[in-house]
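Asker: Quick one, structure for this:
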Amino acid sequence: MIDEYVHALDRALHGPARLKSDLLTEARHSLTDSAEGYRDAGLHPVEAERRAVTEFGPVRRLAHEYQSELLAGTLRSLAVRVLVVGVVLMVAADLMWQGAPWNGPPPPTAYRLLAGSLDWLWLGIDLLALGAYLWLGWHARHGRLGKVRVARAAGIGLSASLCLGWIGTAAVYAWSVTLWDSALTWPPMLVGGIALIAVHGWLGRSAYACLATGTGDPAGRTANR
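Answerer: Okay, here's the model as predicted:
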């Protein structure tokens, strides 16, 4: 019965495999310990497992709680990655331009406006990520997961902001290459471009995991069990 319960819980949950596996292992250990206690009290092994599963509660209720933990975990991971990437972007952007060998007229006003707006956009993204991280930490210290809807909205908002950041970054980089032909052969620009692709791909995977974990209703997948 414990195996069946854990298997049903596994099917009800969706999210990163590592976090999900930790939660399932935690549930199995709790059920096993409870069943062992009943066996030590003299109950038949089958009855001991049945009582342990019954006291643990329906899969539907536990799936909702565990899905909330999965969502909090993926949102926390995304927030940390965003903050790390924010620092990397600031350093990389400065290094890409230091000592640049090309000269010429100043870039057009639209270019300067886009570049300046991009700086403010990434600052806003970093602040949103920091707010999400602090909000999750506050609820964790108080033994609460917080409202799932708020965490889901934060994940969607952060992911949408990242999409705008990616588009803006790609636009500024591409525009820079068209304005200064020698930028294509300037090593810091080439290395910086590769770094930008790598960190944005790293962020994209985390954002996808957060969005995927925040969608769906685990209670609905267990309604008939």
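
Asker: Could you use CA atoms for every contact and neighbour count after this?
Answerer: Noted.

Asker: Tell me the residue in this protein that is farthest from the middle.
Answerer: Most distant residue from the mean C-alpha position of the chain: residue 42, 46.2 Å away (Cα atoms, centre = their mean).

Asker: could you say which helix or strand contains it?
Answerer: Counting by DSSP states H and E, no helix or strand carries residue 42.

Asker: Residue 95 in helix, strand or coil?
Answerer: Of the three states, residue 95 takes helix according to DSSP: H, G, I helix; E, B strand; the rest coil.

Asker: wait, isn't it in contact with residue 188?
Answerer: Yes: in this structure residue 95 lies within contact range of residue 188 using Cα atoms under 8 Å: 6.8 Å.

Asker: More neighbours: the two, which one.
Answerer: Residue environment comparison for residue 95 versus residue 188 gives the larger neighbour count to residue 188, 20 against 14, counting by other Cα atoms under 10 Å.

Asker: I'd like the next helix or strand past the helix or strand hosting the more buried one.
Answerer: Taking DSSP H and E as the criterion, residue 188 maps to helix 187-214. Downstream of helix 187-214, the next assigned helix or strand under DSSP H and E is helix 218-221.

Asker: Here is the second sequence; please produce its structure so I can put it next to the first one:
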Amino acid sequence: MTAIDSYVRELDRRLHGPRRRKADMIVEVRDGLQDAAEAVRAGSPEVSDAEAERQAVEEFGSVPAVAPEFQSELAVVQAWRTAWVFAIALPLVMTVTTLMWRAGSTGVSPSPAYHDLAHATDVFLIAASVGFAVALLLLHLVARRAASPVALVRIVGVAAIGTVLTMMGSGLFLTMGAPTGGTSLWGALVGGLPTLPGYGLLLYLGVRCLRLTRTRGPGAGRPSRRPAPVPSA
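Answerer: A predicted model of the protein is given here:
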């Protein structure tokens, strides 16, 4: 295994995040190192291929030194995707639940407490959707300039987890107290089983944002010395 192969393999092992973006990073690093090694050989023909690769790797920087920078970029991409999904999904959830409510309405007026909870849930979904849309804008505008976007990524992760848990709790209470005939907690849980895959996916996105900002080994978690790229879907 050559010096470049060994370096790229160790970097690949250290990085975690969206697979496509990570694969692109690894390819870019390998190509850059190979170009650097070729430049060394062109400037010093007497240098062996192995020595040229060793010099290229040494100039690029050790894996513990550069991995946090790439990990930061992967975390930003994950946060961008998470914010994008929530900004789109929350209005859809509110629209679908409203249509289901109207379709199943029997003309029975809900209690004031039930009405207030339903209204608060709608307001929360609207506010959360706007918040994630703002997060998308911040990830575009701030990530390039910030010394480290880790804090912003964590905010998106915490907001995603909090939003999902709030939606699940509100859904349970609304189901249990439905004016057309409430149900027990167990009945509400069983009735909500079809929604678990969707909630699970949203919760996973939030947890993943937090995991990708976690310190991993020596040198991980340091502020990035270069601005993160503007992520794309």
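
Asker: Any chance you could compute the TM-score here?
Answerer: Superposed pair, TM-score by TM-score structural alignment, normalised by the length of structure 1: 0.79. Supporting alignment: 210 aligned residues with a Cα RMSD of 2.8 Å.

Asker: where's the residue farthest from the centre of structure 1 relative to residue 36 of structure 1, distance?
Answerer: 10 Å (Cα to Cα, to the nearest Å).

Asker: where do the contact lists of the two overlap?
Answerer: Residues touching both residue 42 of structure 1 and residue 36 (Cα atoms under 8 Å, 6 or more residues apart in numbering): none.

Asker: how much space between residue 163 of structure 2 and residue 109 of structure 2?
Answerer: Relative to residue 109 of structure 2, residue 163 of structure 2 is positioned 28 Å away (criterion: Cα to Cα).

Asker: which of the two has more neighbours?
Answerer: Neighbours of residue 163 of structure 2 and residue 109, each counted by other Cα under 10 Å, are more numerous for residue 163; the result is 21 against 12.

Asker: by contact count, what packs against the strand or helix carrying that one?
Answerer: Secondary structure assigned from DSSP H and E places residue 163 of structure 2 in helix 150-176. Helices and strands in packing contact with helix 150-176 of structure 2 are listed as helix 63-103, helix 112-141, helix 185-191, helix 196-211; criterion 3 or more Cα pairs under 8 Å, 6 or more residues apart in numbering; DSSP states H and E.

Asker: Can you add distance to residue 17 of structure 2 and give these back as JSON lines?
Answerer: As requested, these are exported to JSON lines (distance: least, Cα to Cα, whole Å):
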{"stretch": "helix 63-103", "distance to residue 17 of structure 2": "5"}
{"stretch": "helix 112-141", "distance to residue 17 of structure 2": "17"}
{"stretch": "helix 185-191", "distance to residue 17 of structure 2": "32"}
{"stretch": "helix 196-211", "distance to residue 17 of structure 2": "8"}
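
Asker: and the ones you listed, which is most packed in?
Answerer: Mean neighbours per residue, mean count of other Cα atoms under 10 Å, is largest over those for helix 63-103, with a mean of 20.

Asker: So which other helices or strands are in contact with that one?
Answerer: The contact analysis (3+ Cα pairs under 8 Å, 6+ apart) places helix 63-103 of structure 2 against helix 3-14, helix 19-43, helix 112-141, helix 150-176, helix 196-211.

Asker: can you put the ones you listed in JSON lines and add distance to residue 68 of structure 2?
Answerer: Written out in JSON lines, the entries for those read as follows (distance: least, Cα to Cα, whole Å):
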{"stretch": "helix 3-14", "distance to residue 68 of structure 2": "9"}
{"stretch": "helix 19-43", "distance to residue 68 of structure 2": "13"}
{"stretch": "helix 112-141", "distance to residue 68 of structure 2": "18"}
{"stretch": "helix 150-176", "distance to residue 68 of structure 2": "11"}
{"stretch": "helix 196-211", "distance to residue 68 of structure 2": "14"}
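
Asker: Tell me which of those sits nearest to residue 90 of structure 2.
Answerer: Shortest distance between residue 90 of structure 2 and those, using Cα to Cα, is found for helix 112-141: 5.9 Å.

Asker: what's the mean distance for stretch 17-29 of structure 1 versus structure 2?
Answerer: By mean Cα distance after the TM-score superposition for structure 1, the fitted stretch 17-29 of structure 1 averages 1.9 Å away from its aligned residues in structure 2.

Asker: matching residues in structure 2 for that stretch?
Answerer: Alignment note (TM-score structural alignment): stretch 17-29 of structure 1 is matched to residues 19-31 of structure 2.
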